[in-house]
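Enquirer: Based on what follows, work out the 3D shape:
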Amino acid sequence: MNRTKNIRLTLCVVLLGISFGFAQKKSTGDVLFFQYEYQKAVAAYEKQISEGSLTEQQYLNLADAYFETDNFDKASEAYLEIYKKDTLMDSHHYNKMLQSLSKSADKEQKQAYLTTMSTSFPKELMENMEFNNQLLANESAENELDYQIFNLEGNSAQTDFSPSFYNNKLLFTSARSANKKLQFEPGGEGFFNIYESEIQANGQVSTVKEFGILSATDYHKATPSYSEALNSVFYVLSNTTDDDELAFDDNGKNALSIAKQSVNGSYQGLLKDLSTSFYYPFYDDSNGKLYFAADFEDGYGGTDIYFVYTNNGQMMSAPINLGPRINSSGNEIAPFIFENSLYFASDVFYGLGGMDIYKANVEGEGFGIPINLGEQINTEFDDFGLIIRNEGDGLLGYFASNRPGGKGKDDIYGFKVDEKPGLRTITFKGKVLKPYNPSEVVEKAAVRLWNMDGEMIAETYSDEDGNYRIEVPAADELVLEGTKERFSRYIERFDQEQLDSIQQNGLNVEMAQYDDLVEEREGQKVVKTDDFYFTTSSVQLTPEITTQLDEVVAFVKAFPEVQLRIETYTDSRGGSSTNFKLTQGRSDAIKKYLVEQGVPSSSILYSIGYGEEKILNNCTNGVYCLEMLHKQNQRSLIVVLNDNVLFD
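Expert: The predicted structure is shown next:
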């Protein structure tokens, strides 16, 4: 579809804005480009090329104009030429370049260039891409929901989009207004206005009329969002002066602001900046957050989604970006939260078409991986602005699309479905830490998920704070593994009940570091324990001794391939033969306990009593020593025999 005939609030270039005049003299192509006359801008820029040359910025404008007029072959050529010079291109233009490559004859180039550009993108974007590519490649009819999608009878021949529930009515934006005081040449339509209609039992609408409670203006009113808790409507409108004339910034740009209007009549302006446009407000009644899209310069791409904290709709914070898990190098718009899931639209390069609708689970202050809702809801065209609510035994929802077969440039579609749109997923998240010191985390540990067929289905690494996160399609059973060189291996199998619990509580992965648990003593590596002592002439294990031996049990469980030798010594007091028998009995008692606690007997190669054979000090036979010096010779060691080859 020719984008010059498709003007609406879905693009980050402020298509609803109007520019009159420029800060400095520009070429004809520039003027047409900044007035969104993309087809005419292409002709002007191409003429300028034939007469001389374009600046790099103008050549980038030409690439954008090709892109906006669906000439993806020429757009990809132009973007690639600029990319080779490594100037001007930002992440948003990378997104357009990749979109152009995927829609042109050179699709194979997309992966090649994506590989070289991947370091320029946040890791979350690459994880999102890989996850969605797998989902879309493996999508099957048996996993699809049975959507009943229908075009609304209330659509017009103009642009209709941005539905919102208003009790049992539907609010939406339309260009059907009879007030054609000023038309946009690219779209040939008047200013947008907000309308209301009655929702019928079958989801259709009737009795479309102008939504009359909003403050009057001759200019844009669009993208309404009703808050039942505040009994108010949030919406965007053109920036105007006190006498209701369009207000422009120093560069001649008219942007969009966000306002709140009480159904009872009170009006309040919330977000306004003459140089920044705000789109698609959504107020979350559950927590008082006001979500919206905006084109701030410090975003991740084009238009990003933000929120502000409010007190009953009164702003209480600066805008907070939802971060790289949600926002991409493309444009993100139209946030909507339903039952702990965030729905929004994005034109990120790995989607099905232009704008696609995604769903991300809300996880505390963060979000899960955004999941493409797949074919039916999404097409190769623009699909955006989804809303949904419970209705009877199922759900009723609406969204906008410019797919073929509609009545106008954008139409609103309704749908009924039995379950929430979007694939159900399982998320493992938490920290990798040391079990004996939970405050000490393990970074760069590999965390992998395996299915019950022994296939690895996901892999990630813990970050510098020990955090890890993996999200996969839902399954009945999964195995989680954690590994790192010279660390114990974590492996655990989870059934459905345990998986459900993990979604609520998260899961910390405990991995012991080998070097924390061993030490050098008497020229050999031994399991690190506190010194423990048998009662005089006794081979019985005391609670103090078993407490230390439990450390050995935990060590063997953490490193099951170790091979051990138990060594026990006594001091020089008593007969030599008696001491040998005593220490052998003590070594055998230690072995017996370890085996009873689960240490394989095959892991204990030797159990030896050395008697008074290896005295560590001068307290030999006949030498008077203090008790503390004799105790230095009364010791038991658990030697690791294969320390030097354990990690080869």
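
Enquirer: Please count neighbours and contacts with C-alpha atoms only from this point.
Expert: OK.

Enquirer: Contact partners for Gly299?
Expert: Asn321 (CA atoms under 8 Å, 6 or more residues apart in numbering).

Enquirer: what's the distance between it and Ile566?
Expert: Distance, Gly299 to Ile566, using CA to CA, to the nearest Å: 62 Å.

Enquirer: Could you pull out the strands in the stretch 201-350 of the chain for me?
Expert: Along the stretch 201-350 of the chain, the segments classed as strands by DSSP state E, counting those that start in this stretch run 205-210, 221-227, 232-238, 256-262, 267-271, 278-284, 289-294, 304-311, 314-315, 320-321, 332-338, 341-346.

Enquirer: Need the ones you listed in a markdown table (columns: mean neighbour count and distance to Ala446).
Expert: Shown next, in a markdown table, are these (neighbours: other CA atoms under 10 Å; distance: least, CA to CA, whole Å):
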| stretch | mean neighbour count | distance to Ala446 |
| --- | --- | --- |
| strand 205-210 | 15 | 53 |
| strand 221-227 | 27 | 43 |
| strand 232-238 | 25 | 45 |
| strand 256-262 | 23 | 45 |
| strand 267-271 | 15 | 44 |
| strand 278-284 | 26 | 37 |
| strand 289-294 | 25 | 35 |
| strand 304-311 | 21 | 31 |
| strand 314-315 | 16 | 42 |
| strand 320-321 | 16 | 29 |
| strand 332-338 | 26 | 31 |
| strand 341-346 | 24 | 28 |
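
Enquirer: among the ones you listed, which is nearest Gln111?
Expert: Nearest to Gln111 among the strands of the stretch 201-350 of the chain is strand 341-346; the distance by CA to CA comes to 20.0 Å.

Enquirer: and this one, so I can compare the two:
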Amino acid sequence: MFSNTPWKQVFNIKFWDRLKNHTLFFASIFIKRNLISLWAFILLSSSQLFSQDQDKLITKADQSFTAFAYIDARAIYIDVAQRGYSSQNLYAKLGDSFYFTGDLEDSVIWYEKLIQNYPEDLNPEYLFRYAQSLKSVERYKEADNIMDQFYAITGNDKRARSFIEKRNYLDFIEMQSGKYDIFPLSINSKNSEYAPSFNNKNQIVFASSRSKNTNDSKLHKWNKMPFLDIFSSNIKEDQITLEDPVKLKGKINTKFHESSTSFSKDGQTVYFSRNNYTNNKLGTSKKGVVLLKLYKATLKDGTWTDIEELSFSSDEYSVSHPSLSADGTKLYFASDMPGSMGQSDLFVVDVLGDGKYGEPKNLGGNINTEGRETFPYISSSGRLYFSSDGHVGLGGLDIFVSVPNESGFSNAFNIGKPVNSSKDDFTFVLNEDTKIGYFASNRKGGKGNDDIYSFKQTEELITSCMQYIEGTITDSATGEPLLRTDIIVLDKNKNTIHQAVSDLKGKYKIKVPCNESYTIRAELNEYMPKEVSLETTGIFEFIHNIPFVLEKTGVQKLLSTRVEITIGDDLGKILQLEPIYFGLDDYEISPNAEVELQKIISAMNKYPELKIEVRSHTDSRSSHWYNKRLSVKRMRATIKYIVREGNVNWRRIPGKAYGERRLMNKCADGVDCTEEEHQENRRSEFIIIKMK
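Expert: So this is what the prediction gives:
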């Protein structure tokens, strides 16, 4: 059975005869924003709980439900509750009646009564709904406390885990906010406008329940509002505001609901959502419910015709809210079909041509939760924008973005205020070339139930965990800032991944991914290079302040103009290198040694006249012959690294292997020494043998 209700809430209400002096209301509610079925059972005993007047009120409520006047019925039940009747079931269903119609602000009072008065044996889903409702009135601290309770009970629920992992979600949303300027539009009416889309003909197409004729017979009995149809508006020269809308021509609009369009690149094909109405026949599920399906239409001579139902639609579950990829090969949509993770999920299907489609694929755990994911929009660059109440947000439906990656899509990121609010925000579309787009919201200050807003994106969104490295480069002697200093970022494998140059004030700033290990190097001609190691954390947009104080050098003075350099000096000591030690019986270059050898490489590349001799040593353990061979291997490994990594001519870096002949301490054969003392002898030296 189909009810004459708007797309925002599609109700199917079956009334059953009274059984054993009880009145049973069985309601299946399908919501515009979530494609959810709410099976509401309100079981009231008239013989025990109500006076004769209250019986009359319940009878009147029965009649209102029968006539699909749902709000009238809700008002009656509120009246009954205000007269003193209370039960867990009544408070739960009253809260649900507001929650599932998008009136989260009004659901707070009933969920509050439910949880305060009936905390035992409570379905944890009511904790989640209560938390969402509290957010709608910006009572975030209380909402977080309720989510803690929800997590304690559910544990594995992704919505709960996401909240625990992102407890500072408000800080992130503030960080993400301010990247859009939004504008109200004159096309909005006192009813409902939403689901804007680009038709690639300089027009915006959207759904509206506006009525040209106040005597229109297509009015909903419960709220006297028209059915939704699809309209278009020309985009004005400013690319933001719209002209007066006109209804699309042809068979695309019917006496039932149409909404959520997506157009082919040439604008000749449209995919759209509609109630289950094909070939002038209304279809229902086995339970008698009219669900949502996807259809396709073709534009011929300015009229939409050849309406086709998509093959993966079904009488038994809803499929709606299409978004076609830029190349036309994939169609994204929302559904509660089998295989869904939550109340509604996002899916993708291959468009094969000739009216054929592949198997729908669930977009997976980075996108879908146990809650509501809906209204997908796939941008020209492949970014996925969608609305959700399962991911952590400001309240109601928030808009999120996910970027494509090798496994599908990244984790979802809230796009922040002012696009998102504590109310429902949804149907986001964006022209990535102009950075202009549109979305809908039921926030306060609008003209109707849902309004469309335009926006201009002013900054790029945060779509991955990144941190900043910044600082000032100064001269050690004068304190003056050093401009045009090269800042090089090396990863843990010593590969250069970022480079920057300090500005006129000696400042630099570099953006790097979170949770990684880096070496930051500062280099400037006539100054000694300097390096700092850094471990980034998982905190979004964290700033690491790393200043560099560089000491000046010259051909005759590698470290300071006050230190004379002579033949025979150890370059490692001049550069204040950490000792390059080797493990016992080992000649491999360790990661720590690599950092120090990079400094040798830098000096030799800056001063091509410099020539050094690598001298390799061992400790006294093992035989003299063995230690001699081991020191040869260490010498060759050191020279090989400098030649290979620094592109240094091998003739500039000869070597000698001393074995155990030049010990640094007392630890000769037969002397009892600690491991640390032995390690002092396992070393490499870099002796200057030529400077000019």
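
Enquirer: could the strands of the stretch 201-350 of the first structure be laid out in CSV, adding distance to Ile545 of the first structure?
Expert: Shown next, in CSV, are those (distance: least, CA to CA, whole Å):
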stretch, distance to Ile545 of the first structure
strand 205-210, 78
strand 221-227, 66
strand 232-238, 69
strand 256-262, 70
strand 267-271, 68
strand 278-284, 59
strand 289-294, 57
strand 304-311, 57
strand 314-315, 63
strand 320-321, 56
strand 332-338, 57
strand 341-346, 53
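
Enquirer: what do we get in the second structure for Leu386 of the first structure?
Expert: Using TM-score structural alignment, the equivalent of Leu386 of the first structure in the second structure is Phe428.

Enquirer: how about the nearest residue to that match, chain neighbours excluded?
Expert: Residue nearest to Phe428 of the second structure in three dimensions, not counting chain neighbours: Phe439, with 4.3 Å by CA to CA, 6 or more residues apart in numbering.

Enquirer: if I read this right, the one you found contacts Asp424, doesn't it?
Expert: No. With contact defined as CA atoms under 8 Å, Phe439 of the second structure does not count as touching Asp424 (10.7 Å).

Enquirer: need the helices for the stretch 551-692 of the second structure, in chain order.
Expert: Along the stretch 551-692 of the second structure, counting by DSSP state H, counting those that start in this stretch, helices occupy 571-574, 591-606, 624-646, 675-681.

Enquirer: Of all those helices, which one comes closest to Leu282 of the second structure?
Expert: helix 591-606 (70.8 Å).

Enquirer: Can you give me the buried ones in the closest one?
Expert: 593-604, 606 (16 or more other CA atoms under 10 Å).

Enquirer: Contacts made by stretch 340-356 of the first structure with the rest, please.
Expert: By CA under 8 Å, 6+ apart, the surrounding residues in contact with stretch 340-356 of the first structure are 10, 95-96, 98-99, 102, 129, 132-133, 328-337, 357-362, 372-374, 378-387.

Enquirer: out of the residues you listed, which are buried?
Expert: Using 16+ other CA under 10 Å as the burial test, these include 10, 95-96, 98-99, 102, 129, 132-133, 328-337, 357-362, 372-374, 378-379, 382-387 as buried.

Enquirer: Show me what secondary structure element comes after the strand or helix carrying Met117 of the first structure.
Expert: Applying DSSP states H and E as the criterion places Met117 of the first structure in helix 107-117. Later in the chain than helix 107-117 of the first structure, the nearest helix or strand by DSSP H and E is helix 123-137.

Enquirer: Show me what that following helix is packed against.
Expert: Applying 3 or more CA pairs under 8 Å, 6 or more residues apart in numbering; DSSP states H and E, one finds that helix 123-137 of the first structure contacts strand 371-372.

Enquirer: Residue range in the second structure corresponding to the strand it packs on, please.
Expert: Going by TM-score structural alignment, strand 371-372 of the first structure sits over residues 413-414 in the second structure.

Enquirer: To which residue of the second structure is Ser225 of the first structure aligned?
Expert: In the second structure, Ser225 of the first structure lands on Ser262 (TM-score structural alignment).

Enquirer: Could you measure from that match over to Ser387 of the second structure?
Expert: 16 Å.

Enquirer: one step back: may I see the buried residues of the helix holding Met117 of the first structure?
Expert: Buried residues in helix 107-117 of the first structure (16+ other CA under 10 Å): Lys110, Tyr113, Leu114.

Enquirer: sec struct for Ile369 of the first structure, please.
Expert: coil (DSSP: H, G, I helix; E, B strand; the rest coil).

Enquirer: and it, what does it touch?
Expert: Counting by CA under 8 Å, 6+ apart, Ile369 of the first structure touches Asn128, Phe131, Arg325, Ile326, Ala360, Asn361, Glu471.

Enquirer: Going by neighbour count, which of these are buried?
Expert: With burial judged by 16+ other CA under 10 Å, the buried subset of the contacts of Ile369 of the first structure is Asn128, Phe131, Arg325, Ile326, Ala360, Asn361, Glu471.

Enquirer: The residue in the second structure that the fourth one lines up against and Gly408 of the second structure: what is the separation?
Expert: I take that to be Ile326 of the first structure. Matched to the second structure by TM-score structural alignment, Ile326 of the first structure sits across from Ile367. Per CA to CA, Ile367 of the second structure is found 10 Å from Gly408 of the second structure.

Enquirer: next one: Asp451 of the second structure
Expert: 32 Å.

Enquirer: Which one's more surrounded, those two?
Expert: The neighbour comparison of Asp451 of the second structure against Gly408 (other CA atoms under 10 Å) goes to Asp451, with 28 against 12.

Enquirer: That one matches what in the first structure?
Expert: Mapped onto the first structure by TM-score structural alignment, Asp451 of the second structure lines up with Asp411.

Enquirer: Could you say whether that match sits in a helix, a strand or coil?
Expert: Going by three-state DSSP: Asp411 of the first structure is strand.
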